[in-house]
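Student: just a sequence and a predicted model for now, questions to come.
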Amino acid sequence: MDALLSAGLVLCLIFLFLGMGVWIFVGLLMVSGTALALVAGMDIGRIGTIAANIVYRYSTTWELAAIPMFIWMGEIIFRTDISDRIFRGLTPFVNWLPGRLLHTNVLGCTMFAAVSGSSAATAATVGKITTTELSKRGYDQSLSLGSLAGAGSFGLLIPPSIVMIVYGILAEVSISRLFAAGVLPGIMIAVLFSSYIAVRALIRPTVAPKSDMAFELRLFGRAIVDLLPIISLMVIVLGAIYSGVATPSEAAAVGVFGAVVITIFLRQFSIAMLIETLLGAVVSSAMICSILIAAAFLSTAMGYLHIPTEIATAIGSLHLSPVMLIVVLTLFYLVLGLFLDGVSIIVMSLPITLPLAMQAGIDPVWFGIFLIVTVELGQITPPVGFNLFILQSLTGQSVGRVAIYALPFFVLMLIAIALLVVFPDIALWLPSSLYD
């Protein structure tokens, strides 16, 4: 009971400090320090020592180096015309499918996510091209924006994923295994999205206007040339990781070098662009890493207060089956996704939910993929759905309307979670094949 009261106090402190509008990492530090002082009775000196040890440990974690590198690579790609090339390159291949160019949202986001690591960057980069082009050509707006909102979240799941790195560090799980585990679920969700688009187009052909594009081999040759830069970067980064030649952090550095070479080859490189991308990467990385360190302090504070073990024991006494536990956690994360971004959800909840999963015998790699898919759902649910805000800024549509357009893809991701529960090897087969 003491632990439950402590958990209630920590929850109230979180609402108090974050509700004051302070930065998330400052709020988490204030929650942790206050809880240790009030509940555990620690003095300021000991609290400071604990915080200093955590800052040093995480600041010297080699895996953390992957975050700024992958962000920098995404920033470089974001400032090139690769998104235009993806759209042009995919057009001849999808123009023969039911739904035609609507599939460029799904496939374009899938490809860009493989070099971005960010959901927001994926939705913004692909969306700035496809929203204009599809609207100009008369494609159904609800299906166009809905598919983009859903597929834009692939940046969280398809490696290299920043959120996946955060989970791997906090859960002490191999990031390479997590990257491998995200491949097949990402492809599965992309197939679900494209299948839905095709079915909708077959039922109501007017959602995708007829095309007069002739079948010419030269168009496919030109398309392959357009896709070559993004494919090359995917092969360099992911190939280095899965072959064992490089760790994720080393592969991220190679990816930055590859992105620079590509911009030089495309004649889009400049020193001003390099500095601009570096500054953007520094800002984003500082934000994520500071939240990560503050969350580690919160996790340590909760450990001193015995909150995770006591709550895990309390829920364990209910004797929930692993499936029922996943159902409860899915609802829990759906609620969190209404108010928090992906990194915040993971760092604030993991100290409680991971012990529950481990106690239920759930594989931590599988749990990471499940968690990231539920976080993806939060990207398209109001009031704090970042992909909805991005599409609002691109199109002028209200957040509520874009959320309605995204609802079918929200349901498809729930179906994907169910498939992961029934067939866990969708996430576990590839990492087992590569690393066992």
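Tutor: Arrived safely.

Student: rest of the way, CA atoms for contacts and neighbours
Tutor: Noted.

Student: buried residues, the top helix by length along the chain. List them.
Tutor: Scanning the chain for the helix with the most residues, using DSSP state H, yields helix 271-304. For helix 271-304, a neighbour-count test (16 or more other Cα atoms under 10 Å) marks 274, 277-278, 280-282, 285, 288-302 as buried.

Student: now the residue most central in space within the chain, nearest residue through space, not along the chain?
Tutor: Of all residues in the chain, the one closest to the mean position by Cα atoms, centre = their mean is residue 156, 1.5 Å from it. The shortest distance from residue 156 to any non-neighbouring residue, by Cα to Cα, 6 or more residues apart in numbering, is to residue 119 (5.5 Å).

Student: and the gap between that neighbour and residue 308?
Tutor: Using Cα to Cα, to the nearest Å, one obtains 29 Å as the distance from residue 119 to residue 308.

Student: what about these two, which has more around it?
Tutor: Between residue 119 and residue 308, counting by other Cα atoms under 10 Å, residue 119 is the more crowded of the two (30 against 24).

Student: surely the more buried one meets residue 160?
Tutor: No. Assessed by Cα atoms under 8 Å, residue 119 is found out of contact with residue 160, at 11.3 Å.

Student: what is in contact with those two at once?
Tutor: Common contacts of residue 119 and residue 160, defined by Cα atoms under 8 Å, 6 or more residues apart in numbering, comprise residue 113.

Student: helix, strand, or coil at residue 382?
Tutor: Secondary structure for residue 382, judged by DSSP: H, G, I helix; E, B strand; the rest coil, is coil.

Student: quick revisit: the very next helix or strand once past the longest helix of the chain packs against which elements?
Tutor: Next in sequence after helix 271-304, counting helices and strands by DSSP states H and E, comes helix 307-316. Counting by 3 or more Cα pairs under 8 Å, 6 or more residues apart in numbering; DSSP states H and E, the packing neighbours recorded for helix 307-316 are helix 2-19, helix 342-359.

Student: mind checking how far the first one is from the chain centre?
Tutor: In this case it means helix 2-19. Distance of helix 2-19 from the chain centroid (Cα atoms, centre = their mean, to the nearest Å) equals 27 Å.

Student: tell me the angle it makes with helix 342-359.
Tutor: 170 degrees (axes from the mean of the first three to the mean of the last three Cα atoms, to 10 degrees).

Student: quick check: next helix or strand after helix 2-19?
Tutor: helix 24-38.

Student: can you mark which positions in the next helix-or-strand element following that following helix are buried?
Tutor: Following the chain from helix 24-38 toward its C-terminal end, the next helix or strand by DSSP H and E is helix 44-59. Buried positions in helix 44-59, judged by neighbour count with 16+ other Cα under 10 Å: 47, 51, 54, 55, 58.

Student: below is an additional structure, to be compared with the one above:
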Amino acid sequence: MGSEAVLAATFLGVLFALLASGVWIGVALLAVGFVALFFFTPAPAGSLLATTVWDSSWNWALTALPLFIWMGEILFRTRLSEDMFRGLAPWLGWLPGRLLHVNILGCGVMAAVSGSSSVTCATIGRMSMPELKKRGYHEGMSIGTLAGSGTLGLLIPPSIMMIVYGITAQVSIGRLFIAGFIPGLMLIGLFMAYTAGWSVLNPGKIPASDIRMSFAEKLWSSRRLIPVVLLIVAVLGSIYGGVATPTEAAVMGVLGALALAAATRTLNWLTFKESLLGAVRTSCMIGLILAGAAFVTMAMGFTGLPTIMAAWVDRLGLDAYGLIVFLTILYIILGCFLDGVSMIVLTAPVVLPMIQAEHIDPLWFGVYVVLVVEMAQITPPVGFNLFVLQNLTGRDIWTVTKASMPFFALMILGIVLITVWPEIVMFLPRQMVNL
């Protein structure tokens, strides 16, 4: 085991040294793979680097990624959040917590058209936080509901993180999208139930409803939601109905987002250029990470390290539940230092053989991983949603983190629920075997 220990130490040492020095994660992964091949195997590192990067860059499933990112970037620059606030608010005045639920439901709707956690959090927060503050809502709960619900952008399809996992683990992206639907609704339900319960226990921290509308007036106000609902139905309905692939649905989503931006008169040359450049930057970053991950996966296959690690975990005597507990702790720790994409691509070469050995369905595991990565969005010091909220509220990072912790706990409860009852994830995919 001496050489294996040296290999693992070298792998981790080179990786963390490069990350600490500020090197891009994609470049760091390429370097780690090259070191592993060059020093620990007789394989031709240079030619394998070239062929692996090329092979990983023309995957057809990868074309959905920049399109969904662009759709989110376009919608980020529209009046979508304002329209959703005005459309949802009149219907929520009777619930304990009232307009706090706008954060949760608004993020759920935005997640279904953006696929990005940061876009969801920033778009809804940009409109809701000033409104909630003006009406006198409890600041901690305003921040917490937005922090927790903002992560729904990773789970509710179309999810950029699901595309990354699907490409990395060779799992159908369409089936992943379907599998994430019920768990996404489950999280919305958990968040709303907690918010309602907290409001009942703290009635003095929730202002009285200031919305007085007749039923007809509520319906008229909700007309603003119609374009968003139509866009969701077009994108997700085409995938669930088997009419379109995720890539084709992404094209429809971009066209719909452009039409929505034009209808709200927020589409001009400047916003079009900014959205396109934003999508290019994000897509290139993720594409480089995926290329680096593909090279590391191939390099680790040559070294045999994943098999060794899987055998080590097997010697621990963990059953499937024990492995999930072990991996959850591991991912929570990694989430304190790495972004979601990096977490998935770094751990996939080692973790996937482990779950296969325990006969865990890779489709179920994909939803589980995305749910754990959601938690990483609100774990300090690098939880990206925490920084988004810090900029929106002007509060320090620890105040934002403290407000987010109850929703972090609810996500752990969500992991427990899908682990004990895996049908929460697997029911819909089993009904749609054509994807």
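Tutor: Nice, I can see it. If you're wondering where the values come from, they're calculated on a predicted model, not measured in any experiment.

Student: tm score of chain vs chain?
Tutor: After superposition, the two chains reach a TM-score of 0.98 (TM-score structural alignment, normalised by the length of structure 2), with 433 aligned residues with a Cα RMSD of 1.1 Å.

Student: return the most buried member of the helices and strands packed on helix 307-316 of structure 1.
Tutor: Among those, helix 342-359 has the highest mean neighbour count (mean count of other Cα atoms under 10 Å), at a mean of 20.

Student: what residues in structure 2 pair up with the helix or strand following that one?
Tutor: Note on helix 342-359 of structure 1: by DSSP H and E, the next helix or strand toward the C-terminus is helix 364-378. Using TM-score structural alignment, helix 364-378 of structure 1 corresponds to residues 362-376 of structure 2.

Student: list of residues touching that stretch?
Tutor: 151-152, 154-155, 161-162, 165-166, 169, 171, 175-176, 179-180, 328, 331-332, 334-336, 339-340, 343-344, 352, 355-356, 383, 408, 411, 415, 418, 422, 425-426.

Student: just the buried ones from those?
Tutor: Buried among those by 16+ other Cα under 10 Å: 151-152, 154-155, 161-162, 165-166, 169, 171, 175-176, 179-180, 328, 331, 334-336, 339-340, 343-344, 352, 355, 383, 408, 411, 415, 418, 422, 425-426.

Student: just the ones of those residues in helices?
Tutor: Using DSSP H, those in helices are 152, 154-155, 161-162, 165-166, 169, 175-176, 179, 328, 331, 334-335, 340, 343-344, 352, 355, 408, 411, 415, 418, 425-426.

Student: can you check which part of structure 2 stretch 337-354 of structure 1 sits on?
Tutor: Counting by TM-score structural alignment, stretch 337-354 of structure 1 corresponds to 335-352 in structure 2.

Student: how about stretch 140-147 of structure 1?
Tutor: Under TM-score structural alignment, the match for stretch 140-147 of structure 1 is residues 138-145.

Student: and for stretch 220-239 of structure 1?
Tutor: Against structure 2, stretch 220-239 of structure 1 falls on residues 218-237 (TM-score structural alignment).

Student: please name the nearest non-neighbouring residue to residue 293 of structure 2.
Tutor: Nearest non-adjacent residue to residue 293 of structure 2, counting by Cα to Cα, 6+ apart: residue 345, 5.3 Å away.

Student: er, residue 183 of structure 1 actually
Tutor: Distance criterion Cα to Cα, 6+ apart; nearest residue to residue 183 of structure 1, sequence neighbours excluded, is residue 158 at 5.8 Å.

Student: need the counterpart of the one you found in structure 2.
Tutor: Using TM-score structural alignment, residue 158 of structure 1 lines up with residue 156 in structure 2.

Student: could you list the buried residues of the match of stretch 220-239 of structure 1?
Tutor: Buried residues in stretch 218-237 of structure 2 (16+ other Cα under 10 Å): 218, 221, 222, 224, 225, 227, 228, 231, 232, 234, 235, 236.

Student: I figured the fourth one hits residue 87, correct?
Tutor: I take that to be residue 224 of structure 2. Yes. Counting by Cα under 8 Å, residue 224 of structure 2 touches residue 87, with 5.8 Å between them.

Student: which one in structure 2 is aligned with residue 435 of structure 1?
Tutor: Checking TM-score structural alignment: residue 435 of structure 1 goes with residue 433.

Student: from residue 240 of structure 2, how far off is that match?
Tutor: 11 Å.

Student: higher neighbour count, those two?
Tutor: Applying other Cα under 10 Å to residue 433 of structure 2 and residue 240 shows that residue 240 carries more neighbours, namely 21 against 9.

Student: enumerate every residue touching the more buried one.
Tutor: Counting by Cα under 8 Å, 6+ apart, residue 240 of structure 2 has contacts 174, 178, 432.

Student: of the residues you listed, keep whichever come out buried.
Tutor: The neighbour-count criterion (16+ other Cα under 10 Å) marks 174, 178 among the contacts of residue 240 of structure 2 as buried.

Student: what does residue 290 of structure 2 align to in structure 1?
Tutor: So, by TM-score structural alignment, residue 290 of structure 2 is matched to residue 292.

Student: no no, residue 121 of structure 2
Tutor: Using TM-score structural alignment, residue 121 of structure 2 pairs with residue 123 in structure 1.

Student: state the distance from its match to residue 103 of structure 1.
Tutor: From residue 123 of structure 1 to residue 103 of structure 1 the distance is 14 Å (Cα to Cα).

Student: same question for residue 138 of structure 1.
Tutor: 15 Å.

Student: follow-up on the earlier one: any buried residues in the match of stretch 140-147 of structure 1, and which?
Tutor: 138, 141, 142, 143, 144, 145.

Student: just stretch 27-38 of structure 1 next, same as before
Tutor: Of all the residues in stretch 27-38 of structure 1, those buried under the rule 16+ other Cα under 10 Å are 27, 28, 29, 30, 31, 32, 33, 34, 35, 36.

Student: coming back round to it: ok, the residue nearest to residue 183 of structure 1 touching residue 186?
Tutor: Yes. The pair residue 158 of structure 1 / residue 186 is scored as a contact, 5.6 Å apart, by Cα under 8 Å.

Student: higher neighbour count, these two?
Tutor: Higher neighbour count among residue 158 of structure 1 and residue 186: residue 158, with 31 against 25, using other Cα under 10 Å.

Student: contacts only, for that one.
Tutor: Applying Cα under 8 Å, 6+ apart, the residues contacting residue 158 of structure 1 are 110, 113, 114, 117, 179, 182, 183, 186.

Student: look up how far residue 372 of structure 1 lies from it.
Tutor: Noted for residue 158 of structure 1: a distance of 10 Å to residue 372 of structure 1, by Cα to Cα.

Student: stretch 278-292 of structure 2 against structure 1, how far on average?
Tutor: For stretch 278-292 of structure 2, the mean deviation from structure 1 after alignment is 0.7 Å (mean Cα distance after the TM-score superposition for structure 1).

Student: and that stretch, how far from the chain's centre?
Tutor: Chain-centre distance of stretch 278-292 of structure 2: 15 Å, with Cα atoms, centre = their mean.
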